[in-house]
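Chemist: 3D, please:
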Amino acid sequence: MRSCLGCVAVGFGLSLIGVGVGAQGFVQPDSFGWSRGDAHSTYAEWDDFASAVQPNAPDIGMFPVPLPAGWTPPTVQETTGTAFLTSTGNIYSFTTVLEFEVQVPAEPMVGGTTTVLLQTKTLGREIDPATIVCDGQGPVEVVELYRFNLGPDDIFGGDLVETLWRFEVPADGTMTITFESLDTSVSLDAVAVDTFSVPATCLADVNQNGTVEPADFSAWIAAFNTGSPLADQNQNGTVEPADFSAWIANFNAGCP
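Modeler: Prediction:
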């Protein structure tokens, strides 16, 4: 999608300034422990929305294709009904604080955990970080991937911002993400979501070969270095140094 706060808003006589800057910062999930197309993963990406008020299907790509029977199709939708679509396929309003809902499928696993990586690109005003949740839970990690100043902070300016939001939620299947804009004059330009589900396992058996053994320590180090959910041995949703002590405790406790 060509980056533009709006171009011409027909009926309002308002021309917003385009900036010609593409998506600079969106990342692949490899640094989080999996790749797109891996088993137990899903992916969906949007860069050119077709409707300001109806659910939008991904236009860049998705996985798996076709979806397994019973899985919810991925969609992005503005839910106040007050936005309009710009000529470049952004969802925008200069009069209303917008509210968005993103639904994506994830592989369900009883007792398991799903890592959800949401990436957003906005122009003008920004997403209100206090409002963003996935299945009712806030992000465990937020990374600003890219920022470009568009000019003074009014309806013609603000910033182009690309952000990654990571969530750790129960692997129940469909993930529902909701968020609001900080103010009016936000333009949603692009969205990408990756998910990866891991089953409920013996936590100490990091290499998942069915045996708790010294080799699991090397597997834990590798998982820690990539930020994999398998390294989260204290199950608090964050991969951190304290997980090493937790892994030792889990190793000593063994597994049934």
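
Chemist: CA atoms for contacts and neighbours, from now on please.
Modeler: OK.

Chemist: For the stretch 151-256 of the chain, which segments are assigned as helices?
Modeler: Listed in chain order, the helices of the stretch 151-256 of the chain (DSSP state H, counting those that start in this stretch) span 215-226, 242-253.

Chemist: which one of the ones you listed has the most crowded surroundings?
Modeler: The highest mean neighbour count among these, using mean count of other CA atoms under 10 Å, belongs to helix 215-226: a mean of 17.

Chemist: Now do it against helix 242-253, angle only.
Modeler: Angle between the axes of helix 215-226 and helix 242-253 is 160 degrees (criterion: axes from the mean of the first three to the mean of the last three CA atoms, to 10 degrees).

Chemist: Was I right to think residue 232 contacts residue 245?
Modeler: No: in terms of CA atoms under 8 Å, residue 232 does not count as a neighbour of residue 245; the distance is 10.9 Å.

Chemist: which neighbours do these two share?
Modeler: Contact criterion CA atoms under 8 Å, 6 or more residues apart in numbering; residues shared by residue 232 and residue 245: none found.

Chemist: Spell out for me which residue occupies the centre of this structure.
Modeler: Here the mean C-alpha position of the chain is nearest to the C-alpha of residue 118 (CA atoms, centre = their mean), at a distance of 0.8 Å.

Chemist: First-to-last residue distance for stretch 20-40?
Modeler: Start to finish, the residues bounding stretch 20-40 are 36 Å apart (CA to CA, to the nearest Å).

Chemist: swap in stretch 225-238?
Modeler: 13 Å.

Chemist: Over to stretch 117-132?
Modeler: One end of stretch 117-132 to the other measures 13 Å (CA to CA).

Chemist: quick one on the thing from earlier: now render the helices of the stretch 151-256 of the chain as CSV, adding distance to residue 87.
Modeler: Compiled in CSV, the helices of the stretch 151-256 of the chain are given as follows (distance: least, CA to CA, whole Å):
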stretch, distance to residue 87
helix 215-226, 40
helix 242-253, 49
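
Chemist: Just tell me which of the ones you listed ends up closest to residue 47.
Modeler: With CA to CA as the criterion, residue 47 lies closest to helix 215-226 of those, at 27.6 Å.

Chemist: Let's see this one next, to set against the first:
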Amino acid sequence: MLSLYRIIVSLLLVCLSGQVVADTSNGPNPYGPGYGFDTPNEASWGGWARGDTNTLYAEWDVISDVSYGESDDRIAAPDVGTYNVDDAYLSWNLGVFLTSTGNLISADVVQEFFIHISPMSLFSGPLIVALQIEMWGDEPVAPLLNGLAASSWTQTFAGTSVTDHDLNQYLGLWYFADTVNFFGFDLTNQPFISLAQVAIDIAQVPEPHTLVIVLTGLILIGAMTQRRDSLNS
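Modeler: Predicted coordinates:
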């Protein structure tokens, strides 16, 4: 309960400051050494670079309501970068508010987030989809993609930010055998859990390579989970 109190008080103080700062400035950079985000060229689930042929990328860090559509429609465009994206936005429900750091949080309603991505061209299978998210607070409900649960859902980092928030990072992986022309992610947070950053990477890969990535990724994720559990015990 004390940690929840710290999160709300700290975020409200940041809101009152009126300063807009990227989450990476509040700490830490999720791609930094020891933290949970990876670019696909360095990830166990990857094997490609952002911007390669037959890949897609979208990322939100400083979420802004004025970046897509109207200024009060609770919809935000990716601010860090995109590739091979025709349309992409992150939306949220009534009762969720934006902090001045570009995070989303609510003190009294269940938070519903929806991420819509339409690629420039159709993706034929097999596909790998990676969702990386950073939360300030407890673990969120496991996300869905096009109504499907992730093949794996793993916590990749647990610690605190420089502003003393509980900081958790997660990785969800999905594998599709067939053509997909729309990607719709559903995320649900209980009150007091702040959504801080989202990165999505998608790639079309040859069948043998898919099997290697799946097996290698699951083995490494399992080892990482076992190591984290042993450190916490």
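
Chemist: Now the TM-score, please.
Modeler: Comparing the chains after superposition, counting by TM-score structural alignment, normalised by the length of structure 2, produces a TM-score of 0.69; 186 aligned residues with a CA RMSD of 3.1 Å.

Chemist: Quick check: the residue nearest to the centre of structure 1 is in a strand.
Modeler: Yes: with DSSP: H, G, I helix; E, B strand; the rest coil as the criterion, residue 118 of structure 1 is located in a strand.

Chemist: which one is the aligned residue in structure 2 for residue 145 of structure 1 nearest to, not counting chain neighbours?
Modeler: For residue 145 of structure 1, the equivalent position in structure 2 is taken to be residue 156, counting by TM-score structural alignment. Nearest residue to residue 156 of structure 2 in three dimensions, chain neighbours excluded: residue 36, at 4.6 Å (CA to CA, 6 or more residues apart in numbering).

Chemist: okay, now that neighbour: neighbour count?
Modeler: Burial of residue 36 of structure 2, expressed as a neighbour count using other CA atoms under 10 Å, amounts to 20.

Chemist: residues in contact with the aligned partner of it in structure 1?
Modeler: Structural correspondence for residue 36 of structure 2 with respect to structure 1 (TM-score structural alignment): residue 25. If you count contacts by CA under 8 Å, 6+ apart, residue 25 of structure 1 has them with 145-146, 162.

Chemist: what about residue 76 of structure 1, how many residues close to it?
Modeler: The number of residues packed near residue 76 of structure 1 is 24, by other CA under 10 Å.

Chemist: Please pull up the equivalent of residue 77 of structure 1 in structure 2.
Modeler: Counting by TM-score structural alignment, residue 77 of structure 1 lines up with residue 91 in structure 2.

Chemist: what's around its match, how many residues?
Modeler: 18.

Chemist: How is it assigned, secondary-structure-wise?
Modeler: Under three-state DSSP, the three-state class of residue 91 of structure 2 is strand.

Chemist: so how far is residue 27 of structure 2 from the residue nearest to residue 156 of structure 2?
Modeler: Per CA to CA, residue 36 of structure 2 is found 13 Å from residue 27 of structure 2.

Chemist: Check residue 85 of structure 2 too.
Modeler: From residue 85 of structure 2 across to residue 27 of structure 2, the span is 28 Å (CA to CA).

Chemist: ditto for residue 4 of structure 2
Modeler: For residue 4 of structure 2, the distance to residue 27 of structure 2 - CA to CA - is 18 Å.

Chemist: Can you measure across stretch 61-73 of structure 1, start residue to end residue?
Modeler: The distance separating the two terminal residues of stretch 61-73 of structure 1, taken as CA to CA, comes to 12 Å.

Chemist: cool, and stretch 223-243 of structure 1?
Modeler: Across stretch 223-243 of structure 1, the straight-line distance between its terminal residues is 11 Å, by CA to CA.

Chemist: next one: stretch 55-74 of structure 1
Modeler: 9 Å.

Chemist: next one: stretch 136-153 of structure 2
Modeler: With CA to CA as the measure, the first residue of stretch 136-153 of structure 2 is 17 Å from its last.

Chemist: again with stretch 47-67 of structure 1
Modeler: Terminal residues of stretch 47-67 of structure 1 lie 21 Å apart, using CA to CA.

Chemist: still on that earlier bit, now for the residue nearest to the centre of structure 1: what does it line up with in structure 2?
Modeler: Residue pairing (TM-score structural alignment): residue 118 of structure 1 is matched to residue 131 of structure 2.

Chemist: What distance do you get for that match to residue 65 of structure 2?
Modeler: Computed with CA to CA, the distance linking residue 131 of structure 2 and residue 65 of structure 2 is 22 Å.

Chemist: before we move on, the earlier item: what residues of the one helix or strand the match of residue 145 of structure 1 maps to count as buried?
Modeler: Element membership of residue 156 of structure 2, judged by DSSP states H and E, is strand 152-160. Residues of strand 152-160 of structure 2 classed as buried: 152-158 (neighbour count, 16 or more other CA atoms under 10 Å).

Chemist: between those residues, which is nearest residue 41 of structure 2?
Modeler: Set against residue 41 of structure 2, the nearest of the buried residues of strand 152-160 of structure 2 by CA to CA is residue 156 (17.0 Å).

Chemist: Could you double-check that that closest one sits in contact with residue 35?
Modeler: Yes: between residue 156 of structure 2 and residue 35 there is a contact under CA under 8 Å: 7.4 Å.
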